[in-house]
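this one's structure only:
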């Protein structure tokens, strides 16, 4: 089929997005099935993008939603460094302010919390709600992160021990159902001294079972703790950073 200006513009935005995306990823980011935008572009179904999809797609592509609105020309863009700044400093919270999970079944709220984990193996991590929620497409959580919204929390990184992988102020999404360090990964845990985000892996053939806890920053030394000495709050599965 012959593409109208909106469909051509969508393909251009997808092709030039940084970081890269495609129609499948963009569809999932809108809370739709993976073929939704392919059908919209190439088969004309739906004929127009619903408003909720348009807002979610604009957030994913880092553009104003009016760019994807029928009959509306794209707004003038600043040039040079200002244009880069306008795009790269856009944060996921723009998306969260637009979508209301009570009226948008395609999105779900994930609370931002402060973890107050007790020391000692088997202790249960407790969370203090900070009053903010981040809204994510349900299908994206399910298919891309393979996680359930009920198991997820957002917390802030403090300190530089995981730089350059994670920096102070980064927001990380932790899956509280994944507390076993196998396979190895980045976990939020209480190591007996305080709450940290670290690379954690199980040391084979140890008795008692032992974990190797590592920093990404070479200034910090690796160390070991027995399983009984730590409380793992969850595995880090996603992060956001302001540029």
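Received the coordinates, thanks. As the structure is a computational prediction, the values presented were derived from the model and not from experiment.

from here on, just use CA atoms for contacts and neighbour counts.
OK.

next, the buried residues of the longest strand belonging to the chain.
Using DSSP state E to define each element, the chain has its longest strand at strand 125-137. By neighbour count on 16 or more other C-alpha atoms under 10 Å, the buried set for strand 125-137 is 125, 127, 133-137.

what's the answer for stretch 211-219, then?
Applying 16+ other C-alpha under 10 Å to stretch 211-219 flags 211-216 as buried.

mind giving me the packing neighbours of the longest strand of the chain?
If contacts are counted by 3 or more C-alpha pairs under 8 Å, 6 or more residues apart in numbering; DSSP states H and E, strand 125-137 sits against helix 23-29, helix 93-98, strand 107-117, strand 231-240.

can you give me the angle the last one makes with strand 107-117?
Direction vectors for strand 231-240 and strand 107-117, defined by axes from the mean of the first three to the mean of the last three C-alpha atoms, to 10 degrees, enclose an angle of 140 degrees.

now strand 231-240: buried residues?
231-237, 239.

go on, the third one?
Residues 107-113, 115, 117 are the ones in strand 107-117 that count as buried (16+ other C-alpha under 10 Å).

now for the helix or strand just after the longest strand of the chain, which elements pack on it?
For strand 125-137, the succeeding helix or strand toward the C-terminus, using DSSP states H and E, is helix 138-143. On a contact count with 3+ C-alpha pairs under 8 Å, 6+ apart, helix 138-143 meets helix 23-29.

ok, structure two:
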């Protein structure tokens, strides 16, 4: 029996069928989502034809179901880690209201880098910086990789995406005996809004287009 990424062909087909049933979506609908004819995934699941999912189809299905590609037969080390890109911007300026937490795409991160950053599969997101209150370190348009499992700033502090009221922002946050304190790096920035600080995650990587 063919083996892909440590899984047999039958195990992959069974996993796909279970995911579809759990999501309440038909194999025909999933086939159309992939730009294939209605019978494409039905033939894969029930007849083993094609013998394996095309890489692009597997990636799109994994994104749709919100599971790692390894669930559908990818090798755990074969490709990059896919990180959700969200339709939100963390203000590094006066403040930006939160947009809907909607995935608008994915970013691919090298797995060795992901391990070095301590990222777990499905636990990171990419958001865009808005404003200049964290300049010169962060500027408008930078994209940040945020580890959403790291939500406990230490006394030493670090860069975190936080929410105060209905405003999402990236600030330098540290723990004190009286609670969390958030500050801007740019001395010309306006004061950080008052209110309880909800930590969304720690900034672990910064991406910037060359100028």
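Ah, there it is. What you are looking at is a predicted structure, and each value in this text was computed from that prediction instead of being measured.

what's the TM-score here?
The TM-score (TM-score structural alignment, normalised by the length of structure 2) is 0.54; 130 aligned residues with a C-alpha RMSD of 2.8 Å.

most widely separated two among the buried residues of stretch 211-219 of structure 1?
Within those, 211 and 216 form the most distant pair, 16.1 Å apart (C-alpha to C-alpha).

residue 188 of structure 1 touches residue 200, doesn't it?
No: if you go by C-alpha atoms under 8 Å, residue 188 of structure 1 and residue 200 don't touch, sitting 9.3 Å apart.

so which residues of structure 2 form helices?
Secondary structure of structure 2 (DSSP state H): helices at 9-23, 27-33, 40-47, 55-65, 111-117.

any chance of those in TSV, with distance to residue 151 of structure 2 and mean neighbour count too?
Converted to TSV, the helices of structure 2 look like this (distance: least, C-alpha to C-alpha, whole Å; neighbours: other C-alpha atoms under 10 Å):
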stretch	distance to residue 151 of structure 2	mean neighbour count
helix 9-23	30	17
helix 27-33	36	17
helix 40-47	40	18
helix 55-65	25	16
helix 111-117	15	14
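
mind putting these in CSV, distance to residue 166 of structure 2 included?
Shown next, in CSV, are the helices of structure 2 (distance: least, C-alpha to C-alpha, whole Å):
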stretch, distance to residue 166 of structure 2
helix 9-23, 31
helix 27-33, 35
helix 40-47, 43
helix 55-65, 28
helix 111-117, 29
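
which one of those lies nearest to residue 148 of structure 2?
The minimum distance between residue 148 of structure 2 and the helices of structure 2 falls on helix 111-117, with 12.3 Å, by C-alpha to C-alpha.

next one: the closest one to chain centre, how far?
In this view, helix 111-117 of structure 2 has its centroid 14 Å away from the chain centroid, taken as C-alpha atoms, centre = their mean, to the nearest Å.

do stretch 160-167 of structure 1 as well
The answer for stretch 160-167 of structure 1 is 17 Å, by C-alpha atoms, centre = their mean.

now that stretch: buried residues?
So for stretch 160-167 of structure 1, counting by 16+ other C-alpha under 10 Å, buried means 160-162, 166-167.

residue 201 of structure 1 versus the equivalent of residue 151 of structure 2 over in structure 1, what's the distance?
By TM-score structural alignment, residue 151 of structure 2 lines up with residue 179 in structure 1. Computed with C-alpha to C-alpha, to the nearest Å, the distance linking residue 179 of structure 1 and residue 201 of structure 1 is 11 Å.

do the same with residue 183 of structure 1
7 Å.

who has more neighbours, those two?
The neighbour comparison of residue 183 of structure 1 against residue 201 (other C-alpha atoms under 10 Å) goes to residue 201, with 20 against 8.

wait, the more buried one touches residue 187, no?
No: shown here, residue 201 of structure 1 and residue 187 do not form a contact pair, counting by C-alpha under 8 Å, at 9.6 Å.
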